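# I'll drop the sequence and a predicted model, then ask my questions.
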Amino acid sequence: MNLVIDIGNTRVKYSVCTQNEVVKTVSVDAFSPALLRTIKQEYEGLESAILSSVKDYPDELKVALTKQFDTFIELNATTPLPVENCYESKETLGKDRIAAIVGAFDLYEKTNVLVIDAGTAITYDLLTAEGQYLGGNISPGLEMRFRALNQFTGKLPKVEKGVVKELIGKTTEQAIRAGVQHGIVFEVDHAITSFKENYNNLKVIMTGGDAEFFDKKLKNSFFVHFNLTSIGLNRILQHNGESK
């Protein structure tokens, strides 16, 4: 069995996987060597691990992973992948983005796929039917847009997402909520339409913490896969085992 660790901007998600599927996924505030020991005790069959992190993490965690697993991979720009990475600045490519692309490849091989990760930022990434990752776009996420209006202006309040029934807000709070939420829906819908015009039979996958926000709000259809990054990391781990 495999342990997959995904350290994001705000949360850490770890998954226990077989070679072909995600068995269990847990979200925590932080991942420590103590937690690692607990997981190893609970799942005695864990032999391989992979870690993806979008930020720095303690050296002692890497040491613990190296010691406690027969195979440990720290995902980086040189890690062999089952897809062709055509991104020019591979060193700056978010590891969560490439992992999600590999997850899409695992689920929908030989298909044009647009992966939309709605989290701290919204990322749009394209995988071709030929297994090439071409790149994508990065845009502010929902919470970031609300926060930016508050932080970069003198008087606009910090507003939380909520139900928006009207196109036009009649108070400042309503106007901010309508502007942010309608705006992000318009953006995502238009992005999907534009990608569909350029890539035939495009399948759209949504993942990330705000994926559910877009349910029944978009004109375009999409599939939600919350474990997409974990699926991708597990596939990368499996691919590297096959490459040895």
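Received it, and whenever you're ready, just let me know what you need.
# going forward, measure contacts between C-alpha atoms and count neighbours the same way
Noted.
# Next SSE downstream of the lengthiest strand in the chain?
The longest strand of the chain (DSSP state E) is strand 132-140. Next helix or strand after strand 132-140 toward the C-terminus (DSSP states H and E): helix 142-151.
# just checking, what packs against that following helix?
Counting contacts by 3 or more C-alpha pairs under 8 Å, 6 or more residues apart in numbering; DSSP states H and E, helix 142-151 packs against helix 172-198.
# So which bits of the helix it packs on are buried?
Buried residues in helix 172-198, counting neighbours by 16 or more other C-alpha atoms under 10 Å, are found at 174-182, 184-185, 188-189, 191-192, 195-196.
# Is the residue located most distally from the centre of the chain in a helix, a strand, or coil?
The outermost residue of the chain relative to its centre, with distances by C-alpha atoms, centre = their mean, is K170 at 35.2 Å. Of the three states, K170 takes coil according to DSSP: H, G, I helix; E, B strand; the rest coil.
# Neighbours of the closest residue to K203 other than its chain neighbours, how many?
Among residues not flanking K203 along the chain, V113 sits closest, at 4.8 Å (C-alpha to C-alpha, 6 or more residues apart in numbering). The tally of other residues near V113 (other C-alpha atoms under 10 Å) stands at 27.
# also this one, for the comparison:
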Amino acid sequence: MLQAIYNNLRIKSILLNLIIDIGNTKIKASLFRDGKLIDTKTSEQTDTDFALDILADFTIEHAIVSSVREFPEELMRLLTSKIEKVFFFDAQLPVPIENLYESKNTLGYDRLAACIGAYAKNPGQNILVIDAGTAITFDFINNKGQYLGGCISPGLSMRYKALHHFTKKLPQLSQQDDFYLIGKNTNEAITGGVQNGIVFEVDSYIAKLKEEYADLKVVLTGGDASFLHQHIVNNSDYEPNILAIGLHHILEFNASESANN
């Protein structure tokens, strides 16, 4: 059934929107049709080769590119030569919320886009978006659709690496399914310290913010979000595609504005 849906999307008369998110090591493409996420592809190819493969299979009407690296000039030239409207997500691109962050040029665009995605799914709510990746970012958007900012903390793998790197004898470990409050050996002590530390930190952050926003909705995303979702005591929604959803809303907002001008 899924393969049939996928094959139908490859019919050239079907117009799709393309979201390209360029990370430090991988590139991710998300395809939307009628506002709904249809498919997601991840690759370690060059961004242009990856885009060429997608353009060979699908007809793209609009596209948006977000990148944590330098501006992808070759990719943008390729996309603009084949797609009606292509946008690059930077500090100058209009967004469908009010951004009150003071240093907009240094704001990670993934942080803002994730909040836009969360607010699009939960309009009129106070929302905390926690992106648990290399770093853990805490970002808040209020019920008026105003992005206020947040905090940045070391992520799970970074904490394990830091303990190993900055000490002489502690081993390099990684996430474990089982961890304890009282470790009975060095490995258990490290695992318990790192993983309990992150769980306590996240729960305490949420609890503190709820003192001011009692109706706070918590959205988890990122590579370690499923771990947090299992272990924090506060209620949360696990939304692995919230960044792509946010970028798509930014794309639709700008495509609509462009059409009206």
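Sure thing, it's come through. What you are looking at is a predicted structure, and each value in this text was computed from that prediction instead of being measured.
# The residue farthest from the centre of structure 1 corresponds to which position in structure 2?
Alignment note: K170 of structure 1 maps to K184 in structure 2; criterion TM-score structural alignment.
# Let me see the contact set for that match.
K184 of structure 2 makes no contacts at all, as judged by C-alpha atoms under 8 Å, 6 or more residues apart in numbering.
# if I look at it, how far off is Y101 of structure 2?
Distance from K184 of structure 2 to Y101 of structure 2, counting by C-alpha to C-alpha, to the nearest Å: 45 Å.
# again, but for E211 of structure 2
From E211 of structure 2 to Y101 of structure 2 the distance is 22 Å (C-alpha to C-alpha).
# wait, M1 of structure 1 sits on S48?
Yes - counting by C-alpha atoms under 8 Å, S48 is a contact partner of M1 of structure 1 at 6.8 Å.
# More neighbours: those two, which one.
Between M1 of structure 1 and S48, counted using other C-alpha under 10 Å, the more crowded position is S48 (22 against 16).
# The more buried one maps to what in structure 2?
By TM-score structural alignment, S48 of structure 1 lines up with H62.
# before we move on, what about V224 of structure 1?
Under TM-score structural alignment, V224 of structure 1 pairs with Y238 in structure 2.
# who's in contact with the closest residue to that match other than its chain neighbours?
Nearest-residue entry for Y238 of structure 2: L220, 4.8 Å, with adjacent residues in sequence omitted and distances by C-alpha to C-alpha, 6+ apart. Listed by C-alpha under 8 Å, 6+ apart, the contact set of L220 of structure 2 reads V129, I130, D131, A132, S226, L228, H229, S236, D237, Y238, E239, P240.
# What residue in structure 1 is paired with L220 of structure 2?
So L220 of structure 2 corresponds to M206, using TM-score structural alignment.
# And its match, how far from V224 of structure 1?
M206 of structure 1 is 5 Å from V224 of structure 1, by C-alpha to C-alpha.
# what sits in contact with each of those two?
Common neighbours of M206 of structure 1 and V224 (C-alpha under 8 Å, 6+ apart) do not exist.
# just to revisit the earlier point, show me which of the contacts of L220 of structure 2 is closest to G149 of structure 2.
Closest approach to G149 of structure 2 among these (C-alpha to C-alpha): V129, at 10.5 Å.
# What's D49 of structure 2 aligned with over in structure 1?
Per TM-score structural alignment, D49 of structure 2 is aligned with A34.
# Any idea how many residues pack against its match?
A34 of structure 1: 11 neighbours (other C-alpha under 10 Å).
# Could you do the one 5 residues further on as well?
The local packing count at I39 of structure 1 equals 15, with neighbours defined by other C-alpha under 10 Å.
# Tell me which residues touch the nearest residue to N99 of structure 2 once chain neighbours are set aside, please.
Leaving aside its chain neighbours, N99 of structure 2 sits nearest to Y147 (4.9 Å; criterion: C-alpha to C-alpha, 6+ apart). If you count contacts by C-alpha under 8 Å, 6+ apart, Y147 of structure 2 has them with I97, E98, N99, L100, Y101, L112, C115, D139, F140, I141.
# ok, of these, which one's closest to L2 of structure 2?
C115 (29.6 Å).
# ok, that closest one - contacts?
So C115 of structure 2 contacts I127, L128, V129, D139, F140, I141, Y147, L243, G246 (C-alpha under 8 Å, 6+ apart).
# Which residue numbers in structure 1 does the helix or strand hosting it align to?
Element membership for C115 of structure 2, per DSSP H and E: helix 109-121. Using TM-score structural alignment, helix 109-121 of structure 2 corresponds to residues 95-107 of structure 1.
# Average offset of that stretch relative to structure 2?
In the superposition against structure 2, stretch 95-107 of structure 1 averages 0.7 Å from its aligned positions (mean C-alpha distance after the TM-score superposition for structure 1).
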